[in-house]
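Enquirer: Can you look at this prediction? I've put the sequence above it.
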Amino acid sequence: MIKQILYITCIAIVTTACSQNKPDKSKKAEVSTPTQQDVKLPAPFETKSVKNYSKVVGWPAGKTPVAPAGFTVSLFADSLKNPRNIYIAPNGDILVSEANTEMKGVKKIGAKIVGAAGSQNLGKSANRISIFRDADGDGKPEMQGVFLSDLNQPYGMLILGSSFYVANTDGLWKYDYKAGQTKIITPGKMIVSLPAGGYNNHWTRNIISNANGTKIYIAVGSGTNLADHGMDVEKRRANVLEINPDGSGERVYASGLRNPAGIAIQPGTGVLYTVVNERDELGDELVPDYLTSVKEGGFYGWPWAYFGQHEDPRLKVKRPDMVKKTITPDLSLGAHTASLGIAFYTGKKFPAKYDNGTFIGQHGSWNRSKLSGYKVGFVPFSNNKPGNAMEDFLTGFVANADKNEVYGRPVGVTIAKDGSLLVADDASNRIWRVSAK
């Protein structure tokens, strides 16, 4: 019983904001992302599973993350409270969801009580959406304020016509919206109830519409690391759900996705893509987070298999049928990187190599002996398919490996109307802006 409680407590700690870890202080020490052809997975438990947490020290005055030559990094906004996700309204307004894991000592799910101590994000979640307007695109917002408040751990945001949608951890809400309004003033309505939170605090619920706005996809992470409390707890979780804009017609679009926090529609093709935060406690190199296109009706392994048809040895109930049907994802993003943000580059200001490629926000690991993540990567696309490697794009988040210190942790990424890249750094309460010189 003591072992079980300790194990569950560990899971509850995991998602302070989804992951964290002890950082290295040099690029040389960082783990490079393997090419797809070179992905050779080690055996489970080939290395010991470790808990390796980082300490966020904040950014010194004048210091910023580092982008490649030809780009400028500037501070777009600060003094926020755990900015997690960024959404660009059709008129260019920038909406930022502010929320964090809420730890209250213990958590009850069904008949089970779970320890929930040790969270990095202490205190009550802000539970609001802020608005910024940078009409002239100079990187300095002329207006900012609270767009919508009194929410319940909001994350995903979406505008379709005269409706604004926000995905709280426990449900999808719909509000009346007029183009350019700076505050929601009419009451909303929950149109879809969702399973809230989880043992491992995969509380984020992301949303996006298909290319013509006739369907909405909802990303719901698993309730546990590995179905640790049975599949009943996992109903409607580890899935991408599909609904009509009025909330009707729910179905599972794709399943077996442990935590598909980042979702995006590929420009031109309309194909749904996701970045998935995979399972823990199998060793340093297992299991790789990944980028993949999402096939309608597709199954991606969780909890029975990982990165294709590799059976997870820890499950007592075996499902060879589920292992056999598992789809191998498109691209490994490295183990324990906490890949949570994704945005296709649709702007016109970056060099041509970035056109229609994806930026990926990696929040950083807690379950790896050396640094993993803590950066924004870029995956170039060719012929509408991802390349075979992710390259570093925005780095410098690691402060001092010897002291386990990081300046911040990137999460949500998006492309502003002016073509710049915006990056939510929830640990330092900032939004960074990357523009081409």
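Expert: Cool, the structure landed. Computed from a predicted model, the values in this text were never measured in an experiment.

Enquirer: Please make it C-alpha for all contacts and neighbour counts, starting now.
Expert: Noted.

Enquirer: And Phe45, how close does it get to Leu286?
Expert: From Phe45 across to Leu286, the span is 8 Å (C-alpha to C-alpha, to the nearest Å).

Enquirer: more crowded one of the two?
Expert: Comparing Phe45 with Leu286 by other C-alpha atoms under 10 Å, the one with more neighbours is Leu286, at 26 against 13.

Enquirer: and that one, what is it in contact with?
Expert: 41-42, 44, 279-280, 335-336 (C-alpha atoms under 8 Å, 6 or more residues apart in numbering).

Enquirer: which SSE is it in?
Expert: For Leu286, there is no enclosing helix or strand under DSSP states H and E.

Enquirer: picking that back up, buried ones among the contacts of Leu286?
Expert: Restricting the contacts of Leu286 to buried positions leaves 44, 279-280, 335-336, with burial counted as 16 or more other C-alpha atoms under 10 Å.

Enquirer: residues in contact with Lys353?
Expert: Residues touching Lys353, when contacts are defined by C-alpha under 8 Å, 6+ apart, comprise Pro380.

Enquirer: Over to Ser420?
Expert: Under the contact definition (C-alpha under 8 Å, 6+ apart), the residues listed for Ser420 are 347, 349, 433-436.

Enquirer: Over to Gly223?
Expert: 197-202, 233-234, 237-238.

Enquirer: Now neighbour count too, for the residues you listed, in TSV please.
Expert: Shown next, in TSV, are the contacts of Gly223 (neighbours: other C-alpha atoms under 10 Å):
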residue	neighbour count
Gly197	23
Gly198	24
Tyr199	30
Asn200	23
Asn201	27
His202	30
Val233	18
Glu234	19
Arg237	26
Ala238	27
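
Enquirer: In strands, which of the residues you listed fall?
Expert: Per DSSP state E, strands hold no members of the contacts of Gly223.

Enquirer: so when I look at Lys353, I'm seeing a helix, right?
Expert: Yes. Using DSSP: H, G, I helix; E, B strand; the rest coil, the secondary structure at Lys353 is a helix.

Enquirer: Next, format the contacts of Ser420 as a markdown table and append neighbour count.
Expert: Converted to a markdown table, the contacts of Ser420 look like this (neighbours: other C-alpha under 10 Å):
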| residue | neighbour count |
| --- | --- |
| Gly347 | 17 |
| Lys349 | 15 |
| Arg433 | 23 |
| Val434 | 23 |
| Ser435 | 19 |
| Ala436 | 16 |
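
Enquirer: what about versus this one:
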Amino acid sequence: MKYAPIIVATLTALTLLGGCKSPKNQEAANQDPDLVETQVASLTLPPPYATESVRNEGKAIGWEDGQLPKAPAGFKVEKFAAELEHPRWIYQAPNGDIFVAESNTKKSADRITLFRNGKSNAKTTFLADLNQPFGMLVLDNHFYVANTDGLMRFPYKEGQTQMTAKGENILDLPAGGYNNHWTRNLLASPDGSKIFISVGSASNVAEHGMDEEKRRANILTINPDGSGEEIYASGLRNPVGMAWVPGTNTLWTAVNERDKLGDDLVPDYLTSVKKGGFYGWPYSYYGQNVDPRREGEAPEMVKKAIVPDVPLGAHTASLGLAFYDKDKFPAKYRNGAFVGQHGSWNRSQLSGYKVVFVPFKDGKPSGEMEDFLTGFIANSEESKVYGRPVGVTVLADGSMLVADDDSGTIWRVSAE
């Protein structure tokens, strides 16, 4: 079957056009006052298989002494911590303590490292012997850790430097899978009454059947004691970063989309998340564009697939997400979104391997996506990279930390 190029109307920050509107997203806005409509642009997607599927993953060679990623003029980049074992995710507790999940697909350190009071020279092992830990959360005198196979809860006292209590597994989570989307992120609702959990798919496009995908490619919600599980949103292939737009109750997520359809399919994306919403996976992508590998399946699901808000480039592995809710960066960055792009493996030319920024105004995208932290690619022709940025965290002091897991480094970005 031949496929023509596809033009998708989508809420996006790439090229804003006046006068266009999206009925699907207007319907969402009518149901939820926080899901307000923005202007709409046209996103042109190539047909499936316009180019061949290529395996081309960046090979991390590490940073040379004195070498740093590059930020825009007016910012300073410095090394916050080094010689960590795959620092994947960063969480700052309300008291200023910084927790780092050191974990990996293989040979995982399986620990949480603490930087007391946010000081780089006050490093201790807070919690060990975990199972691919990722998301962390302090809520109601408890410390939560999302292992790949379950949510652990520990009694917690503010300021403690080591977890000595035995935790309890309050929720089993599906682990494993052919694509090994093992990360489980955590986010508390604004009022603290719910915990949101992101769970990626077990495969690329459900090629092993939907029985393998139960409770996956979803954002789940539970009560803080682990009860009351519900599917908040579905059809999200690998939602990792989750955050609330400052001043709203609107959930946003960064989603790592599917592979093997060519260099420029399918775009990863940043999107607002509607309760009960379905975002297409595995049957369609970027709204109602049918995946040829699932053609003819579940047309009723395809029909209700929601178009994401902001495309972030194909195969960029957009995983990290943080909204800038402080006042130290220049005004253009305030309330905007920073996205950590871990980098491609399924593209002939490397893509991602940087942190990008999407400006927001009044709770919605308001301008073009732009590069923010770059310089991670050492040699594109030889597919060599210095490192791979993942987790992005805005600190209470107004600076930002970026986890560069393949180089074992955490970078700090601050306004000069």
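Expert: Nice, I can see it. Quantities reported herein were computed from a predicted structural model and do not represent experimental measurements.

Enquirer: what's the TM-score here?
Expert: The pair, once superposed, lands on a TM-score of 0.90 when counted by TM-score structural alignment, normalised by the length of the second structure; 380 aligned residues with a C-alpha RMSD of 1.2 Å.

Enquirer: circling back to that earlier point, let me know the closest of the contacts of Gly223 of the first structure to Leu421 of the first structure.
Expert: For Leu421 of the first structure, the closest of the contacts of Gly223 of the first structure turns out to be His202, at 25.5 Å, with distances computed as C-alpha to C-alpha.

Enquirer: what's near enough to touch the counterpart of that closest one in the second structure?
Expert: Alignment of His202 of the first structure against the second structure is given by TM-score structural alignment, with His181 as its counterpart. Contacts for His181 of the second structure (C-alpha under 8 Å, 6+ apart) come out as 199-203, 238.

Enquirer: Between which two of these is the distance greatest?
Expert: Val199 and Ser203 (12.0 Å).

Enquirer: So which of these two has more stuff around it?
Expert: A direct count of neighbours by other C-alpha under 10 Å for Val199 of the second structure and Ser203 places Val199 higher, at 28 against 24.

Enquirer: quick one, longest helix in the second structure?
Expert: Counting residues, the longest helix found in the second structure (DSSP state H) is helix 23-31.

Enquirer: Work out for me the element Phe76 of the first structure sits within.
Expert: Phe76 of the first structure belongs to strand 71-77 when elements are defined using DSSP H and E.

Enquirer: What range does that strand cover in the second structure?
Expert: The alignment of strand 71-77 of the first structure onto the second structure (TM-score structural alignment) covers residues 75-81.

Enquirer: Now do the same for Met152 of the second structure: its match in the first structure.
Expert: Using TM-score structural alignment as the criterion, Met152 of the second structure maps onto Trp173 of the first structure.

Enquirer: likewise Thr253 of the second structure?
Expert: With the correspondence set by TM-score structural alignment, Thr253 of the second structure lines up against Thr274 in the first structure.

Enquirer: got it, and Ser344 of the second structure?
Expert: Mapped onto the first structure by TM-score structural alignment, Ser344 of the second structure lines up with Ser365.

Enquirer: any idea which element its match lies in?
Expert: Here Ser365 of the first structure is assigned to no helix or strand, by DSSP H and E.

Enquirer: Relative to Gly223 of the first structure, how far out is it?
Expert: Counting by C-alpha to C-alpha, the separation of Ser365 of the first structure from Gly223 of the first structure is 19 Å.

Enquirer: Same check on Pro380 of the first structure?
Expert: Taken as C-alpha to C-alpha, the span from Pro380 of the first structure to Gly223 of the first structure is 32 Å.

Enquirer: if we can go back for a sec, around the match of Ser344 of the second structure, count how many other residues there are.
Expert: Here the number of neighbours of Ser365 of the first structure (other C-alpha under 10 Å) works out to 29.

Enquirer: could you show me where the strands are in the stretch 251-400 of the first structure, in order?
Expert: Applying DSSP state E, counting those that start in this stretch to the stretch 251-400 of the first structure gives strands spanning 251-255, 262-265, 272-276, 288-293, 305-306, 310-311, 331-335, 339-344, 358-362, 375-379, 381-382, 385-386, 391-394, 398-400.

Enquirer: Spatially, what comes nearest to the residue mapped onto Gly192 of the second structure from the first structure if we skip its sequence neighbours?
Expert: Under the alignment (TM-score structural alignment), Gly192 of the second structure pairs with Gly213 in the first structure. With C-alpha to C-alpha, 6 or more residues apart in numbering as the criterion, Gly213 of the first structure has its nearest non-adjacent residue at 6.8 Å, and that residue is Leu160.

Enquirer: Likewise for Glu296 of the first structure?
Expert: Nearest to Glu296 of the first structure is Tyr253, by C-alpha to C-alpha, 6+ apart, at 5.4 Å.

Enquirer: The one you found -> the second structure?
Expert: Taking TM-score structural alignment as the alignment basis, one finds that Tyr253 of the first structure is matched in the second structure by Tyr232.

Enquirer: how close does that match get to Asn30 of the second structure?
Expert: As judged by C-alpha to C-alpha, Tyr232 of the second structure and Asn30 of the second structure stand 18 Å apart.

Enquirer: Look at the two and report which has more neighbours.
Expert: Between Tyr232 of the second structure and Asn30, counting by other C-alpha under 10 Å, Tyr232 is the more crowded of the two (19 against 12).

Enquirer: residues contacting the more buried one?
Expert: Under the criterion of C-alpha under 8 Å, 6+ apart, the neighbours of Tyr232 of the second structure are 218-221, 274-277.

Enquirer: List buried residues within those.
Expert: Here, 16+ other C-alpha under 10 Å leaves 218-221, 274-275, 277 buried among the contacts of Tyr232 of the second structure.

Enquirer: Now tabulate those in TSV and tack on distance to Gly58 of the second structure.
Expert: Written out in TSV, the entries for these read as follows (distance: C-alpha to C-alpha, whole Å):
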residue	distance to Gly58 of the second structure
Asn218	28
Ile219	29
Leu220	32
Thr221	35
Lys274	34
Lys275	36
Gly277	34
